[in-house]
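>>> Predicted model and sequence below, questions to follow.
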Amino acid sequence: MLTGKENCAFLGKPPQALLHDNKPIYSDKKLHDAVEKTTRMIPATLRRPGNKAILEGGFGKFEQEVGRIHLDDSSEEALKKSAVAEILRAYTAGSDHAGRAEFDGKSRQEVLRNACPDPDRERRFIEQLHADHSKPRKDCLPTREVARKLLDKGFALFGIEGLDPQGKIREWLSVRFGPEAIRQGLAIFGTKRDKGLLRSNMAHRYLVKVIQNCQHEIDLRRQKELLREFAETEHNAWLQDLIPDYELLKAECDGSSPEKDLDFRVSENAVFGCLFLQQAFWENKLKALLKDRRDRIAAVCNHVRRLFEATWEDRFQLMSKLIAWEYQISG
């Protein structure tokens, strides 16, 4: 990896900005004092790996071009020779310094140097980006204070405050998980601890995992409720379209011909329904029609069998249900 000075030499000038991870090392004051003489340091967007995708992709690209580095450390002389050989191989395998046809013979390095933006024109954008990425992030739950009180109470009650002397674990939990999950997690943790099933020096890790699992379960229950609510709305919307279709079909079918046979027409809709809800609707209507007319089931089966435009699976499934209704072996 290139050092800061080597990067400047490669670009021909110091970069205007440096996008970096949110690791603690990048908060070091000495690092900022050294780098920000010429280059603005900008933290990457939190929890968005794609923010640095182009930069991270460079490592994989280098690995593809150069491959594994092999050094022979059997002796000092062998190590020197292998190191020189690998440096030459890596340099020749790389593509940044080589002339490219698409750049009229210029290398990527030359193009990059000439493509560096005008410092004055881009400065305002860089400063705004730095301000946006550096301001405190308000991504904690509004229940943080209540959650923290629960955690403080639980840690004190179970005598595990010493495992979190600075409160960092409790703070991390309080901004991410709701009071209900924390309350449940503490209760589960307490019963396990009372049974002597937890090692004291690892207890806090178990508690974190339990609270996470409780939150996932709470979220899943809420998601299930929302799914049911939205599914009911969708179900009613489909029925609003299907019920008039059935009434129209009944009015059209007088039984004077196979084309106007209500049983046949409903069975066709059951086979060709593109959605499960549509198929279920027409199957229920067909079942109601045939409930007291089981002698008609054989004819309907034959009609369904000859619906060659439908798939074999759809025809087979409906015929299977018809026969089950005929012999009353299906509800």
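That came through, no problem.
>>> Could you use CA atoms for every contact and neighbour count after this?
Will do.
>>> Which parts of the stretch 1-150 of the chain are helices?
4-11, 29-35, 53-66, 76-93, 108-115, 119-134, 144-157 (DSSP state H, counting those that start in this stretch).
>>> which parts of the last one are buried?
In this case it means helix 144-157. 144, 147-148, 150-151, 154-155 (16 or more other C-alpha atoms under 10 Å).
>>> Take this one as well and set it beside the first:
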Amino acid sequence: MSNPIGSSSSSERELTVAEVGEFPTIARAASGRRQPTTTLVGPGHDAAIVAAADGRVAVSTDMLVEGRHFRLDWSSPYDVGRKAVAQNGADVAAMGARPIAFLVGLGCPPDTPVSVLDGISAGIGEAAEAIGAGVVGGDLVQADQVIVAVTVLGDLQGRAPLLRSEARAGDIVALAGSTGASAAGLALLEAEHTGFTDLVDAHRVPSPPYEAGVGAVLAGAHAGTDISDGLLADLGHIAVASAVAITVEQHTVEPGPRLTAAAEELGADPWGWVLTGGEDHALAACFPPEVELPDGWRRIGRVHEGSGVTVDGRTRESPGGWESFGSATSR
């Protein structure tokens, strides 16, 4: 989706954050935003008040730094905002919670056009509203580059949280969503390839299967995780936390025709994207073998005694995956 913040006059678009001022810029971000019934006190006070009927709150936070996690010549500010919600919302969804509130910290140089923050705020606000959550507060500070820091609150609604540490030998490993498209989109952007806009869009704005996390808990899943660092890397987190081994059945995650075609044009390996590419924000979970997988989930492997993650019983030379202090490539 394109950035909807673009209908104002050219003179307004050229205003900087310094010219508009901190509090008017914050007011622009909060203006017109709808709040769910869980928001008891919203923006405009020293703190927000959010109701979680369960009495427990799942909390996660992530940061996006310009030049490291996004580039504004590759993504619109609106898409950056939507991506920030997706990567945070998927974290609590992976635990079986429903996202109910987001807190947003924005940093930027004083000469940043205010339209950039308008776009990021619109993307965050609309993405949050689309999943039934509200943006309940935040902060704006001066920084050397644009920084988006988002914290999400999730309501477990009486369910036990889905942890990484409870997988058991014999469990079925299942996936909700798909992997590889975001990594393919990033490769296309890096190569300045103008085709495969669906894959590029998947990198710019992931679409997590939010409801699948709740479905997994209700079906009796033992363990789960969000696929943010790469399929093998994130299954590795479950394997380590649960002290088990996981085998992925390669035929169940075979790259589709779009990934295969893109890989052929770039001279890339589509299996690398599927198995080690990050930022798809699919969900993985480990289910008891007698459980019928809920809607949206498909089997991709099994849990065994032992350690590590293999593909058809073979160890991949490198699990790949995102490492924050590794590659300098912007995401």
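Perfect, I can see it now. For clarity, every value in this text was computed on a predicted model and none was experimentally measured.
>>> What would you report as the TM-score here?
The TM-score (TM-score structural alignment, normalised by the length of structure 1) is 0.19; 109 aligned residues with a C-alpha RMSD of 7.2 Å.
>>> So which of the helices of the stretch 1-150 of structure 1 is nearest L186 of structure 1?
Comparison of these against L186 of structure 1 by C-alpha to C-alpha identifies helix 144-157 as nearest, at 6.4 Å.
>>> What is the subsequent helix or strand relative to that closest one?
As assigned by DSSP states H and E, the chain's next helix or strand after helix 144-157 of structure 1 is helix 168-174.
>>> which parts of that next one are buried?
170-171, 173-174.
>>> so what does the helix or strand following it touch, helix or strand wise?
Per DSSP H and E, helix 168-174 of structure 1 leads on to helix 179-194 as the next helix or strand towards the C-terminus. The contact analysis (3 or more C-alpha pairs under 8 Å, 6 or more residues apart in numbering; DSSP states H and E) places helix 179-194 of structure 1 against helix 144-157, helix 203-252.
>>> tell me the angle of the helix or strand that the last one is followed by relative to helix 203-252?
Per DSSP H and E, helix 203-252 of structure 1 leads on to helix 262-272 as the next helix or strand towards the C-terminus. Angle, helix 262-272 of structure 1 to helix 203-252, by axes from the mean of the first three to the mean of the last three C-alpha atoms, to 10 degrees: 150 degrees.
>>> Can you tell me how far S242 of structure 2 is from T310 of structure 2?
16 Å (C-alpha to C-alpha, to the nearest Å).
>>> got it, and I49 of structure 2?
Going from I49 of structure 2 to T310 of structure 2 by C-alpha to C-alpha gives 45 Å.
>>> what's the answer for L40 of structure 2, then?
L40 of structure 2 is 47 Å from T310 of structure 2, by C-alpha to C-alpha.
>>> my guess is V116 of structure 2 meets V80, correct?
No. If you go by C-alpha atoms under 8 Å, V116 of structure 2 and V80 don't touch, sitting 10.0 Å apart.
>>> between the two, who's got more neighbours?
Between V116 of structure 2 and V80, counting by other C-alpha atoms under 10 Å, V80 is the more crowded of the two (28 against 23).
>>> ok so, going back, which one of I49 and T310 of structure 2 has more residues nearby?
Taking other C-alpha under 10 Å, I49 of structure 2 and T310 do not tie; T310 has more neighbours (20 against 16).
>>> Doesn't that one belong to a strand?
Yes. Looking at T310 of structure 2 with DSSP: H, G, I helix; E, B strand; the rest coil, it is inside a strand.
>>> The residue nearest to it when sequence neighbours are not counted: which element?
Leaving aside its sequence neighbours, T310 of structure 2 sits nearest to T247 (C-alpha to C-alpha, 6 or more residues apart in numbering; 4.8 Å). Element membership for T247 of structure 2 (DSSP H and E) is strand 245-248.
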